[in-house]
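Asks: Got a predicted structure plus its sequence, pasted below:
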Amino acid sequence: MGTGIDLIAVTWRKSSYSNGSGGECVEVSDGIPGVLPVRDSKDPDGPALLFAPEAWASFVRAVKGGEFNGR
């Protein structure tokens, strides 16, 4: 299903937690108002997930807070 959002021309940046060795990395783009695209850096031509900025910020806070560490 298409979204009508063109992700071809956006600028992507890797997570600051990326180890830089081609490991498990995500990339995000801040170039679209009201939408935060996220993709797998190992598959730049693959799909991207689209988040509301508030939802992404909430997810990042939860990760930093250890909510997904399996405990």
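Replies: Arrived safely, thanks for sending. Numbers count the residues shown, from 1 in each chain.
Asks: For the rest of this, base every contact and every neighbour count on C-alpha atoms.
Replies: Fine.
Asks: hey, where'd the helices end up in the protein?
Replies: Using DSSP state H, the helices assigned to the chain run over residues 53-64.
Asks: Report the central residue of it.
Replies: When Cα atoms, centre = their mean is applied to the chain, the residue found nearest the centroid is V38 (2.5 Å).
Asks: In addition, the following structure is provided for comparison:
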Amino acid sequence: MVEARWFKSRHSATHSDGVEVAFLVRRRIGLRDSTNPSGPALVFATNEWDAFTAAARSGEFAS
């Protein structure tokens, strides 16, 4: 993960907090807290990422 190129969504790029995403080797996607870049990161397989982002878009994680 040291060589990963992390980026923020254009929707949150102007905010100091949020999440960052990186495209990793073997078609994996990393997700981390932008305020704690040396902290833990989640790693998703492509199909898991698709399910996660679909659920987020549908409001499944809204409280």
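Replies: Received the coordinates, thanks. Note that this is a predicted model, so its numbers are computed, not measured.
Asks: still on that earlier bit, which residue in the second structure aligns with the residue nearest to the centre of the first structure?
Replies: Using TM-score structural alignment as the criterion, V38 of the first structure maps onto L31 of the second structure.
Asks: and the most far-flung residue of the second structure relative to its centre, what does it touch?
Replies: In the second structure, S63 marks the outermost C-alpha relative to the chain mean, sitting 19.4 Å out by Cα atoms, centre = their mean. Neighbour list for S63 of the second structure: empty [criterion: Cα atoms under 8 Å, 6 or more residues apart in numbering].
Asks: Then V63 of the first structure?
Replies: If you count contacts by Cα under 8 Å, 6+ apart, V63 of the first structure has none.
Asks: One more: S34 of the second structure?
Replies: 16-20.
Asks: Enumerate every residue touching the residue nearest to it when sequence neighbours are not counted.
Replies: Spatial nearest neighbour of S34 of the second structure, chain neighbours left out: V19 (5.0 Å); criterion: Cα to Cα, 6 or more residues apart in numbering. When contacts are counted by Cα under 8 Å, 6+ apart, V19 of the second structure touches 8, 31-34.
Asks: Narrow those to those in strands?
Replies: Of those, the ones assigned to strands by DSSP state E are 31-33.
Asks: In a markdown table: these, plus distance to S12 of the second structure.
Replies: Compiled in a markdown table, these are given as follows (distance: Cα to Cα, whole Å):
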| residue | distance to S12 of the second structure |
| --- | --- |
| L31 | 14 |
| R32 | 14 |
| D33 | 12 |
